[in-house]
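Asks: return atomic coordinates for the entry below.
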Amino acid sequence: MTAFATLRRAGVLATALVALASGVLATGPARAEAPEVHISKGYGILYLPMIVMEHEKLLEKQAKAAGLGDVKVGWLELDGGNVINDAMISGNLDIAAIGVPGFLTLWAKVKGNAKLEVSGLAGLSATSLYLNTNNPSIKSLKDFTAKDKIALPGIKTSLSAVVLQMAVAKEFGDDNYAKLDPMTVGLPHPEAYTSLVSGKTEVNSHLGSPPYSFMELENPQVHRVMNSVDVLGNISLDLVYAPKRFIDANPKLTAAFLAALEEADRLIADEPARAATIYVQSAKAKLSAEEVERMIKDPDTKFSTTPNGVMQFANFMGRVGSIKTRPASWQDLFIANVHSLPGS
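Replies: Purely as a prediction, here's the structure:
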């Protein structure tokens, strides 16, 4: 039984959501909450719970069940921590799915600014990131040269960028964590995949997630240099977050979002074939549902609201100076109604 299933049976998160709703009712008269919410998702299997939520209209369902009526949900597809955070700061997003490093960058930057502060809502997903290359001379991180170009969704602060830095630090020491940064270029995963398999651009490597990482290896000219799980373990790579002022103004809608996320995770766990079909239909991927289902069932791929290993990123980024403010614990980063989960 997975940790998620155990928690679901125990009703830990459900109890927290009920407590949150009760607290809202007890503190004063009901307030009108937002009739519309704007949410972002990204590319790939890591965002499957958000893709399922959108396709099945789970937030609309949970919002109505919470007495909020017909809430309009708008979805944006964004890739790269910098892009997502810019959209959040500009007010174009209410809730975002993002790589853990991108969230930590913004959290540390705006902490103490009441107008801009953000909080994590829940964990989202874990999987393996593959560093793939079409350069036959590259067998390890030591083999990259200034002539090589590594595609990432965003340089320096994206999930892939920080995972690469952590791998480099493990190989060459913390003082050299940015050794490969000059070789990185910002490209969304679909474009990076196309560049790598075509072999016609300066991009000869890509640190990406499924399905793109799996699809790349189908090309006989491409091979894998590194698996992120070998470096970090199987920890949460993506999470969902929102501005604190949105959370404070919309407690019932926030609870409805978490309930919808839990429902999406249950669908993926109980009906992986259906989840795979939803992914193929929604992502317009050139994959069969059977291929996606195999990726969903990969031992390294997990979907859970429990934030797992977030402090591993925070401690590294604080240690090398990527963030100036380091959280004391993972709970400092997330809203109170997930604090009872066995996070780390």
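
Asks: from here on, contacts and neighbour counts on C-alpha atoms
Replies: Noted.

Asks: not counting sequence-adjacent ones, nearest residue to residue 133?
Replies: residue 205 (4.1 Å; Cα to Cα, 6 or more residues apart in numbering).

Asks: the one you found and residue 94, how far apart?
Replies: 34 Å (Cα to Cα, to the nearest Å).

Asks: likewise for residue 79?
Replies: Distance from residue 79 to residue 94, by Cα to Cα: 16 Å.

Asks: circling back: more neighbours, residue 205 and residue 94?
Replies: Ranked by neighbour count (other Cα atoms under 10 Å), residue 205 and residue 94 place residue 205 first, with 30 against 21.

Asks: so that one makes contact with residue 150?
Replies: Yes - counting by Cα atoms under 8 Å, residue 205 touches residue 150, with 4.6 Å between them.

Asks: got a list of what residue 277 touches?
Replies: By Cα atoms under 8 Å, 6 or more residues apart in numbering, the contact set of residue 277 is 289, 292.

Asks: centre-most residue in this structure?
Replies: When Cα atoms, centre = their mean is applied to the chain, the residue found nearest the centroid is residue 238 (2.1 Å).

Asks: and the gap between the closest residue to it other than its chain neighbours and residue 154?
Replies: Nearest non-adjacent residue to residue 238, counting by Cα to Cα, 6+ apart: residue 99, 4.2 Å away. Distance from residue 99 to residue 154, counting by Cα to Cα: 11 Å.

Asks: please generate a structure for the following sequence too, so the two can be compared:
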Amino acid sequence: MTQSPELTRRSLLAAGLGAGVSIGLGLPAFAAQREINIGINTGLPFLPYAVAEQLDLFNTTAKDLGVTDATFAIRRINVATALIDAILTQNVQFGTLGNQALLNTWAKTRGNVNFRGISAYWKGKFSVFSNTDRIKSFADIGPDDKIAVQGPKSAQALYVKLAAMHYFGPDQAHRFDNQLVLLPHTEAVTALTRSDAIQVYMGISPYSEFVAKSPRVHLLATSRDFADPATTNAFLGAIEPVYTAHPDVPAVIIETLNRANKIILEDPEQATKLYSAAEKTPLSFDELRAVIAASNDDYATVPNGLMKVANVMRELGDLKDVPASWKDFFTGPITQTEGS
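Replies: Modelled structure (predicted):
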């Protein structure tokens, strides 16, 4: 289910925004131009942002929705923990993070800066690779093997726990906690394919497809082998000082992502060209187009399965309190949708 343009317009009007006049005077409001920076990482999970960036969709959509005093820009921060820090310090106003990080950040900032999600954006899979012959499945990973993930509270790190439970038993979720190595995807690819610094890498597209071509690497599993494939894995969020200061921006972002997702779904060729212009990729154009065409329904703004993730984290001792609804983790117009 996607957020409709009509819903975003209603959200703006309900907030008293987009009227463009000073209350009581009937005169045009000349507010200072707001700079809205959106922090993202790299890789195909961020394809909607690349499409929107290349087509200037954020600024176009803002104008369409009557938000004329804000300009939008994308900032790429390739370390997951640094991106979360940027969100909390307002070096970016809105930023991306995985499902586990969203829930942890929500919990740790309650009663302080009150972080909330404003949109989902990706429900794709992670692929698990090894460069070691003795490791033929996740069950063969030993106590001395190193596993590369983006961050200690990343969605990758959560899926390592889910895999440990699946292959070793429900009491083994933290089996690999001390074996995680925190690396950006580009560095993890190099470490896996050119050295023995790590033995296992949980990757995303297009890095996964590039790694798969290496003769010294083989696939162990994908996250869909041991977890619900419908679960949303990535989100965009902000802290309370930001979303209260810019209550019209979440509607703009959601509508922009929905427009970008429509392009990805209907025109993978164009989406491939736009992504190639935005980011360097280790794949050829034809290889990249095939990957995008095969995964073009992985992009959605409505959260799915977040309460399942929250309850699993609570059972593992990684999240103390779980509200009754996923909407408690979010703010803005996305809470008017039927997520889970």
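
Asks: if we can go back for a sec, what's the match for the residue nearest to residue 133 of the first structure in the second structure?
Replies: In the second structure, the residue paired with residue 205 of the first structure is residue 200, using TM-score structural alignment.

Asks: so that match sits right up against residue 131, yeah?
Replies: Yes - assessed by Cα under 8 Å, residue 200 of the second structure is found in contact with residue 131 at 6.9 Å.

Asks: got any residues that touch both of the two?
Replies: With Cα under 8 Å, 6+ apart as the test, residue 200 of the second structure and residue 131 both reach residue 192.

Asks: sec struct for residue 324 of the first structure, please.
Replies: Put simply, residue 324 of the first structure is coil when judged by DSSP: H, G, I helix; E, B strand; the rest coil.

Asks: check contacts around the equivalent of it over in the second structure.
Replies: Aligned counterpart of residue 324 of the first structure in the second structure: residue 320 (TM-score structural alignment). If you count contacts by Cα under 8 Å, 6+ apart, residue 320 of the second structure has them with residue 314.

Asks: for residue 320 of the second structure, give its distance to residue 314 of the second structure.
Replies: 6 Å.

Asks: shared neighbours, residue 99 and residue 154 of the first structure?
Replies: With Cα under 8 Å, 6+ apart, residue 99 of the first structure and residue 154 have common neighbours residue 81.

Asks: between these two, point out the one with more neighbours.
Replies: Neighbours per residue, other Cα under 10 Å: of residue 99 of the first structure and residue 154, the larger number sits with residue 99, 26 against 22.

Asks: these two touch, right, that one and residue 241?
Replies: No - between residue 99 of the first structure and residue 241 there is no contact under Cα under 8 Å: 10.3 Å.

Asks: in the second structure, what residues pair with the strand ranked longest in the first structure?
Replies: With secondary structure taken from DSSP state E, the first structure has its longest strand at strand 118-126. Strand 118-126 of the first structure corresponds to residues 115-123 in the second structure, going by TM-score structural alignment.

Asks: contact partners of that stretch?
Replies: Against stretch 115-123 of the second structure from outside (Cα under 8 Å, 6+ apart): 45-46, 48, 102, 105-106, 109, 229-240, 250, 254, 257, 298-303, 329-334.

Asks: let's go with 7 Å and repeat that
Replies: 45, 105-106, 109, 230-240, 250, 254, 298-303, 329-332, 334 (Cα atoms under 7 Å, 6 or more residues apart in numbering).

Asks: just give me the mean distance for the helix or strand containing residue 109 of the first structure relative to the second structure.
Replies: In this assignment (DSSP states H and E), residue 109 of the first structure forms part of helix 100-110. Helix 100-110 of the first structure, aligned to the second structure and superposed, deviates on average by 0.9 Å (mean Cα distance after the TM-score superposition for the first structure).

Asks: in that helix, what's buried?
Replies: For helix 100-110 of the first structure, burial by neighbour count (16 or more other Cα atoms under 10 Å) applies to 100-109.

Asks: now do stretch 185-199 of the second structure
Replies: Those would be 185, 188-189, 191-193, 197-199, for stretch 185-199 of the second structure by 16+ other Cα under 10 Å.

Asks: ok, of those residues, which one's closest to residue 310 of the second structure?
Replies: residue 185 (25.6 Å; Cα to Cα).

Asks: that closest one maps to what in the first structure?
Replies: Per TM-score structural alignment, residue 185 of the second structure is aligned with residue 189.

Asks: quick check, that match in contact with residue 210.
Replies: No - using Cα atoms under 7 Å, residue 189 of the first structure is not in contact with residue 210; the gap is 9.6 Å.

Asks: can you pull out the strands in the stretch 151-300 of the second structure?
Replies: 180-182, 200-203, 218-222, 234-238 (DSSP state E, counting those that start in this stretch).
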